[in-house]
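Provided below for reference: sequence and predicted model.
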Amino acid sequence: MRHIIVSFMLAAMLCGCGNKVEEDSYFPLATGTRWAYTVSSESDGNASRENHVISVIKQITQDNRQVAVRRSESEQNIGVEYWISTLPDRFVRIAQRSDLEERATMDAQPRTVLPVPLRKGSAWTTLTTTYFILRKSEFPRELKYSHKALMTYTVESVDETVTVPAGQFSNCARVSGLAFLTLYTDPVRGFHKVPLVTNEWYCKGIGLVKLERIEELSTAFFSGGKMSMELTEYVLP
């Protein structure tokens, strides 16, 4: 489950260039930038808490474009690297690599992370999966490899104040995501559309400060869960 949390959360950060861009960016991704988070999750009736670190380790060139390589790692888990590229109207993820792989795997299509500029009402879609819904009696219990859903992301606000262990931040953008996964939940309800909900808060000059994922479900066949991630400290070069 820890690797899952890393996966969905970190397709959402990008590279910038120059001090002014970094100060004004919701994604200050100069090499050497580092974020530490506390992750609290509940799944299948079990609660867990762990530390998670994201860092920008280097800049590379791919197809004549500058690409930021972000590394994501947590306790008792392998690290994952994401390649983020900047297009004229959006930031995209173009590849990823785990510590078990020698080379990065290119995405079939660039995966939209955030639009540029980030404005209230902006919306986009991308594929997601379930990270916390588990089968109760069938194996494999996880659905992440077999079930996909199209999530619609919307910038709900750009002037929110967020308080996390790392401090209080103002003028933050809140991005919400909503998708529905159709499952045969039990003989009584039959097929049911299960909501998958994501809320993310990004602050200028800091980056991602808070993230929530909610997948509520409790039936004879499935159990759900949720996760909250909050910034505890950060380093900006």
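Sure thing, it's come through. Model, not experiment: these values are computed from the prediction.

Going by C-alpha atoms from here, please, whenever you check contacts or count neighbours.
Noted.

Next secondary structure after the one helix or strand residue 42 maps to?
Element membership of residue 42 [criterion: DSSP states H and E] is strand 34-43. Where DSSP H and E defines the elements, the next helix or strand beyond strand 34-43 is strand 46-62.

for whichever helix or strand comes after that next one, packing partners?
Using DSSP H and E, the next helix or strand after strand 46-62 towards the C-terminus is strand 65-74. Judged by 3 or more C-alpha pairs under 8 Å, 6 or more residues apart in numbering; DSSP states H and E, the packing partners of strand 65-74 are helix 2-9, strand 46-62, strand 80-86.

hmm, back to that, centre of the chain versus the strand holding residue 42, how much separation?
Remark: strand 34-43 is offset 11 Å from the chain centroid, using C-alpha atoms, centre = their mean, to the nearest Å.

and if you look at stretch 114-129?
Worked out by C-alpha atoms, centre = their mean, stretch 114-129 lies 13 Å from the chain centre.

another structure for you, compare them:
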Amino acid sequence: MYKKYKNKNISILNYFSVLLCTVICISCSKKEYSYFPLNSGLKWHYNVSLTTRDGLERQKYILHNIGTDELNGETVFLRKSLDGKVLYYSISDDGIYYLGSLDSRAISSKFYADKRLVIPKPFTIDTKWEQITYTKLLKKTGPPQRTEYKIIAEVPLELKIESLEDTVIVPAGKFNKCMRIKMTGSAYKEAGNYVGLTLVNVVQTNWYSPGVGLVKMERLETTQSDALDKGTLSIELVNFESG
């Protein structure tokens, strides 16, 4: 049976927060949670490459584990991003969950709940679960549009652990015995005059290294329309600071 979880991605960097799920060892097996470390002091530096019909955009992204707190009586683990968002995670009997976020730079900080499973427990090859995602890479400006044109489609995803033995090479180095999680899904979307009804496909692959966490992610969003055919997102680890 599949598990179902809803995932409303608010921004491209929110996609990122889930992919970067990785290491906790509190009343848990080190092996099970080393793929998503949450202990305080860890820091990740990433290169982000975003390609849309407008071209290639490069960004830097940093995540920093900043300790624990309480949310609704539950111990939660906090991870702060470069843009000021504080991301909340929890550990339960069935896995590690992303709970939501708040903007620490806002005058009135509000917690935005968005619970979703990051890595299940226990996990084996072919473990599957389900989530909902929203496209963010299908966009363009310029003719025939006068302003930015986007296709934001709700797409159900099937997530599957495909391997625990991958070797991944990124700017931070070579990582062995990585967990590979692949996400695939599609949905029809009425996208307006220039595109009309089109099938939207999403394919995303995350690689997690034991003791480090997310080392690489690739995401591809496509449609059947030549007017707005695809967008890609690539994230690679540049440096990992263990404190």
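Ah, there it is. No experiment lies behind these values; they were computed from the predicted model shown.

After superposition, what is the TM-score?
In this superposition the chains share a TM-score of 0.84, using TM-score structural alignment, normalised by the length of structure 1; 228 aligned residues with a C-alpha RMSD of 2.8 Å.

could the helices and strands packed on strand 65-74 of structure 1 be laid out in CSV, adding mean neighbour count and distance to residue 144 of structure 1?
As requested, those are arranged in CSV below (neighbours: other C-alpha atoms under 10 Å; distance: least, C-alpha to C-alpha, whole Å):
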stretch, mean neighbour count, distance to residue 144 of structure 1
helix 2-9, 17, 9
strand 46-62, 16, 19
strand 80-86, 25, 17
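
Among these, which comes closest to residue 140 of structure 1?
helix 2-9 (15.2 Å; C-alpha to C-alpha).

what's next to the closest one, contact-wise?
72-74, 77-78, 80, 128, 131, 211 (C-alpha atoms under 8 Å, 6 or more residues apart in numbering).

tell me which of those is nearest to residue 26 of structure 1?
Nearest to residue 26 of structure 1 among these, with distances taken as C-alpha to C-alpha, is residue 211, at 14.3 Å.

ok, average deviation of whatever helix or strand that closest one lives in from structure 2?
Using DSSP H and E, residue 211 of structure 1 falls within strand 207-218. Superposed on structure 2, strand 207-218 of structure 1 shows a mean distance to its aligned partners of 1.4 Å (mean C-alpha distance after the TM-score superposition for structure 1).

Could you check the angle that strand makes with helix 2-9?
Following axes from the mean of the first three to the mean of the last three C-alpha atoms, to 10 degrees, one obtains 120 degrees for the angle between strand 207-218 of structure 1 and helix 2-9.

helices and strands around strand 207-218 of structure 1, which ones?
Using 3+ C-alpha pairs under 8 Å, 6+ apart: strand 207-218 of structure 1 touches strand 149-164, strand 190-203, strand 222-235.

same thing but at 10 Å, please
helix 2-9, strand 34-43, strand 149-164, strand 167-186, strand 190-203, strand 222-235 (3 or more C-alpha pairs under 10 Å, 6 or more residues apart in numbering; DSSP states H and E).

To residue 61 of structure 1, which of these lies closest?
So among those, strand 34-43 is nearest, using C-alpha to C-alpha, at 21.1 Å.

The closest one vs structure 2, mean deviation?
Relative to structure 2, strand 34-43 of structure 1 is 0.7 Å off (mean C-alpha distance after the TM-score superposition for structure 1).

equivalent range in structure 2 for that strand?
Alignment of strand 34-43 of structure 1 against structure 2: residues 43-52, by TM-score structural alignment.

what does residue 181 of structure 2 align to in structure 1?
By TM-score structural alignment, residue 181 of structure 2 lines up with residue 175.
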